[in-house]
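[1] I'll drop the sequence and a predicted model, then ask my questions.
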Amino acid sequence: MLNFPFKLSVLLLVLFAPGFVNQEDLPVNTKNGGLFLPDGFEAVVVVDSLEGRARQIAVNDNGDIYVKARFADKKESVIALRDTNQDGRADIIKRFGGKKREIGYGTAMRIYNGYLYFSSELVVYRYKLTPGELVPKSKQEIILTDDHKHGMHEHIAKPLAFDNAGNMYVPFGAPSNACEELFRMPNSTGMTPCPFLEDHGGVWRFDANKTRQTQKDGYKFATGIRSVVAMDWNKSDNNLYLLQHGRDDLLRLWATVYSPWQSAVLPSEEFLRIKDGTNAGWPYCYYDQIQQKKVVGPEYGGDGIKTGDCDKYEKPLMGFPGHWAPNDLLFYQGNQFPDHYKNGAFIAFHGSTNRAPYPQSGYFIGFVPFQNGNPSG
């Protein structure tokens, strides 16, 4: 079996490695699965026929791959893949787990302390993994349920991260674009204080081994964070990191303040180091990666330049262009890649839908090198 040391979220599942296959033996249009890769890297398509779209993946120590499917229709939403002849392609494909009524997002898949954790929009599940078994024989456990009366809303993804002390981190995204009084209506004033921040717009910490929890069983770890899908624990410096999806529709909602180009590239998708008590400033402020500062949101009297008291909020390590939609984050702990990649961050962007009339972008996987706990490139 393949001993593959990291995962990335893509629709065509591929393995990346230096010199993995002999690309010279492949037709030009099938080299690297059609992907563009850095020099020295090659890729092989693991599977290209999964029903339900691959959303998140996790790779076990023995090379088994677990996929959380999206739009899986009436089938179970976890897909297990195994390569038995070491040709790089999955020749065993099995489905199990999840709830059929919650299959639209599928925004987490993690292996932690011998358990396979995954989530739907409203529930975090886990299975105990047994060495050598592809499909767990253990009973599916419910670790966390989002029991808010609102049920489903936007920004309801439940990505997961785990620290070294038995804690699980789960964001509860804000059911709003910018906490405006009139939802996504032009020139609407923002609410002060934003009522959503009481139990949304932040990250909560839970016991990773306790079943049947709800949000009230957790601890509010950070706030001022609009929407998160990409999140991971960095073992090299023992900190939580995530990427925030910035707000939408600057032009449509504030046409007298922003140009089409500003609306396409702003606000930043913020790459944040999160500590206990962090406040990233949503909805009152957003990060402008061009000016390299946080500015006041237009719902709160901002004009794209005013900083007000935004300096008091957490500044990102870096800001990616707006609407790239970071979909997963992984700190690389493997030994297969060159030393430059050790402890660095792979970020999978699923691509934009909010940059018109300019071309959409962000359909790639990026890498941010780290040194001494900070980005170094």
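    Received the coordinates, thanks.

[2] C-alpha only now, for contacts and for neighbours.
    Noted.

[3] which residue ranges form the helices in the stretch 101-250 of the chain?
    250-253 (DSSP state H, counting those that start in this stretch).

[4] Show me where it has its strands.
    Across the stretch 101-250 of the chain, reading from the start of the chain, the strands by DSSP state E, counting those that start in this stretch fall at 108-112, 115-119, 123-128, 141-145, 161-162, 167-172, 202-207, 219-223, 228-234, 239-244.

[5] Please name every helix or strand in contact with the shortest one.
    Just to be clear, that refers to strand 161-162. strand 167-172, strand 228-234 (3 or more Cα pairs under 8 Å, 6 or more residues apart in numbering; DSSP states H and E).

[6] ok, and here's another one to check against it:
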Amino acid sequence: MILFQSFSTFFRTRISSLKLVLALIIILVYSCSKISTTLPKASADNGGLFLPDDFEALVVVDSIGKARHLVVNDNGDIYVKLTYNRAMNGSGGTVALRDINKDGRADSIVYFGDYKDVGSSAVGVTIHNGYLYTSTVNQVLRNKLSPGKLVPDSKTEVILTDLDPNVAKNWHTTKPLAFDKKGFMYVPFGSPSDAGQDMTKYGPTGIPGGKGLDPSPERINHAGIWRFDANKTGQTQKDGYKFATGIRSVVGMAWNNADDHLYAVMNGIDNFRTIYPDLYTAWQAAVLPSEPLLKVTEGSDFGWPYAYYDQLQKKNVLQPGYGGDGKIIGRAAHFDVPAIGFPGHWAPMDVLFYQGDQFPERYKSGAFVAFHGSTDRSPYPQAGYIICFVPFENGKPNGKMEVFADGFTGVDTVVNTSDAVYRPMGLSTGPDGSLYISESNKGKIWRVMYKGDKHRFGQAQLAKMELRKERSYIKTPDVVKDNLQRGDRLAGSILYTTYCANCHQSNGKGDDSRFPPLAGSDWVTGDKTRLINAILNGLEGEIKVNGQTWQGLMPAHSNILDDHAIASISTYLRQSFGNKASAVSTLEVSKIRSKTKP
């Protein structure tokens, strides 16, 4: 009996101990999911970035040179591909970074690489099966990494050489890499022209209204993605297999382990307004064509140069050089449709499928995309310059785009590309699940970390990022309000002296008899349409200015002044002689002229 009681007491004690241990494990797991004590302290103000709630950013390094893509090794070492290392006569275009004191910042910075870059669009650095792969414009190289060593000391192997004699002149020839699970390496070969016109006669941008070559000779050795043996050295393009075609220019690719497929982000046709001025307005040329995320399968064809994807209509349409007008579909219906279409000219540079355990689970179902930002959206604000996240549902993008990281531009409106302080470029995941971002202006690298409760992350934490979609470099621009081509006040003052001062006087006060004052005039600072129409088409009869009646005759100027000249005079009048009113855009004048043409 005593023995039984002792055993029973012992058993109950062990059960209580197990319950206590289990409770401690649950508390520990919950605490770990809520906040990681191993993550370093973030930079003040997140290094200038705006992120969803509970995300923080640390500046790992700054000003290492014009950084392109980057990759983080399993031990936390970072490797960055530079555009070009001028300090080393073009060689040493890779940078290795190591955090020695474990504060999250790079303490050891070493430039290396026994290769020389030709051209300025070199991208591509990744780690696969213990090798560091580096891409130049015309080669894919690799070095075996040694445990514990920051800089590889192994012999450089040449995996692939692009033998195209004009490779350095092709702006779109970048060679980012992706690897599948079967031992294959995927490499894009970008097409040198914008829209498939005859480059031997007209150059890469073609001529206004020019037709595209049909069939396009560029689709033979360009405008596609080739598959190669990942372990074979000394390959050229002829050793590869054309995996997909109709893809103009790819700077970022990734293999998605979730669905075991290749994905790429494509840069679309530039210069729509220049090449097809009779078909596309400045606004259409600013927002089109889409620069999409492609799910690339064997044999897929995305239509370049015969077609392009229109994200506004959500369909492929025929390219004007092949008979299109922005609406005709024609043979465009036979080409593959992108996974999702981003706005035109945002310049997607990298795509990443998150596989870490630090971020909330939702980020494992979707893709991060880095946008370098546009250069040819004028007269509208330049756009892009963000990191976005595209959620996937049932293995496909749900059609929505979330702003994940913003603040790179440093300004509210990017009028010229050089206005942007930073331009996002590369993406990589660290061994602890942090997301690393590189930018190409100065060579700054951020480490984005999540320090919240992974189980409670949702729309509330994303709300403030949704508001950032109203930024001028993210939203779809308003046709009139966002047109930056305003009248030039200096030009307006010269034109005013030439065409207006004889009647309205150089001080804008009129002659107190036949010609009303412009200074302090509600007629000038009020309705823009009324003022523009008067300068364009003239004015005759009775009008009231500041409560006084005037009777006179003003001649039309539509036949001697273009839209920008009239916008400049109007802007000068509304912002001179003590007047303080908004400027007049060329587009506003164009609209009124088109409505009043005889």
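    Great, that's in hand. All figures in this text were calculated on a predicted structure; none of them were measured in a lab.

[7] Using TSV, lay out the strands of the stretch 101-250 of structure 1 together with distance to Ala72 of structure 1 and mean neighbour count.
    Formatted as TSV, the entries for the strands of the stretch 101-250 of structure 1 read as follows, by distance: least, Cα to Cα, whole Å; neighbours: other Cα atoms under 10 Å:
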stretch	distance to Ala72 of structure 1	mean neighbour count
strand 108-112	15	24
strand 115-119	14	24
strand 123-128	16	23
strand 141-145	20	20
strand 161-162	24	26
strand 167-172	23	23
strand 202-207	28	22
strand 219-223	32	19
strand 228-234	19	25
strand 239-244	26	23
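
[8] So which of those is nearest Thr189 of structure 1?
    The stretch from the strands of the stretch 101-250 of structure 1 with the least distance to Thr189 of structure 1 (Cα to Cα) is strand 219-223; that distance is 21.0 Å.

[9] Residue range in structure 2 corresponding to the closest one, please.
    Per the alignment by TM-score structural alignment, strand 219-223 of structure 1 matches residues 241-245 in structure 2.

[10] what's the average distance of that stretch to structure 1?
    By mean Cα distance after the TM-score superposition for structure 1, the fitted stretch 241-245 of structure 2 averages 0.4 Å away from its aligned residues in structure 1.

[11] Now do that stretch: distance to the chain's middle.
    The chain centroid and the centroid of stretch 241-245 of structure 2 are separated by 25 Å under Cα atoms, centre = their mean, to the nearest Å.

[12] So what touches it?
    With contact meaning Cα atoms under 8 Å, 6 or more residues apart in numbering, stretch 241-245 of structure 2 is reached by 219, 223-228, 296-303.

[13] Tell me which two in those residues are the farthest apart.
    Distance extremes for those: the farthest pair is Phe228 and Gly303 at 22.8 Å, using Cα to Cα.

[14] circling back to that earlier point, go through the contacts of stretch 241-245 of structure 2 and say which is closest to Tyr450 of structure 2.
    Closest approach to Tyr450 of structure 2 among the contacts of stretch 241-245 of structure 2 (Cα to Cα): Val296, at 31.0 Å.

[15] what about the closest one, how many neighbours?
    For Val296 of structure 2, the number of neighbouring residues by other Cα atoms under 10 Å comes to 24.

[16] got it, and the one 5 residues further on?
    Residue neighbour count, defined by other Cα under 10 Å, stands at 19 for Asp301 of structure 2.

[17] so it touches Ala333, yeah?
    No: proximity of Asp301 of structure 2 to Ala333 does not meet the contact threshold set by Cα atoms under 8 Å, at 11.3 Å.

[18] Ala567 of structure 2 versus Gly206 of structure 2, what's the distance?
    Taking Cα to Cα, to the nearest Å as the measure, Gly206 of structure 2 and Ala567 of structure 2 are separated by 31 Å.

[19] Apologies, that question was intended for Gly47 of structure 2.
    Separation of Gly47 of structure 2 from Ala567 of structure 2 (Cα to Cα) stands at 41 Å.

[20] Tell me which of those two has more neighbours.
    Higher neighbour count among Gly47 of structure 2 and Ala567: Ala567, with 29 against 19, using other Cα under 10 Å.

[21] So that one: helix, strand or coil?
    Three-state call for Ala567 of structure 2 (DSSP: H, G, I helix; E, B strand; the rest coil): helix.

[22] That one reaches Lys591, doesn't it?
    No: judged on Cα under 8 Å, Ala567 of structure 2 makes no contact with Lys591 at a distance of 11.7 Å.

[23] In structure 2, what range does stretch 240-258 of structure 1 match?
    Taking TM-score structural alignment, stretch 240-258 of structure 1 hits residues 262-280 over in structure 2.

[24] tell me which residues in stretch 386-403 of structure 2 are buried?
    By neighbour count with 16 or more other Cα atoms under 10 Å, stretch 386-403 of structure 2 contains the buried residues 386-392, 397, 401-403.

[25] Also stretch 322-337 of structure 1?
    Of all the residues in stretch 322-337 of structure 1, those buried under the rule 16+ other Cα under 10 Å are 322-333, 337.

[26] And stretch 143-162 of structure 1, by the same measure?
    Buried residues in stretch 143-162 of structure 1 (16+ other Cα under 10 Å): 143-146, 155-162.

[27] tell me how far the biggest helix by length in structure 2 is from the chain's mean position?
    In structure 2, assigned by DSSP state H, the helix with the most residues is helix 2-34. Centroid separation for helix 2-34 of structure 2 versus its chain: 55 Å, with Cα atoms, centre = their mean.

[28] So which residue is smack in the middle of structure 2?
    Nearest to the geometric centre of structure 2 sits Phe371, at 2.3 Å (Cα atoms, centre = their mean).

[29] give the contact list for it.
    Phe371 of structure 2 makes contact with 346-350, 384-388, 423-425, according to Cα under 8 Å, 6+ apart.

[30] Stretch 537-555 of structure 2 aligns to what range in structure 1?
    Stretch 537-555 of structure 2 covers no residues of structure 1 once aligned (TM-score structural alignment).

[31] Equivalent analysis for stretch 14-24 of structure 2, please.
    Under TM-score structural alignment, stretch 14-24 of structure 2 corresponds to no residues of structure 1.
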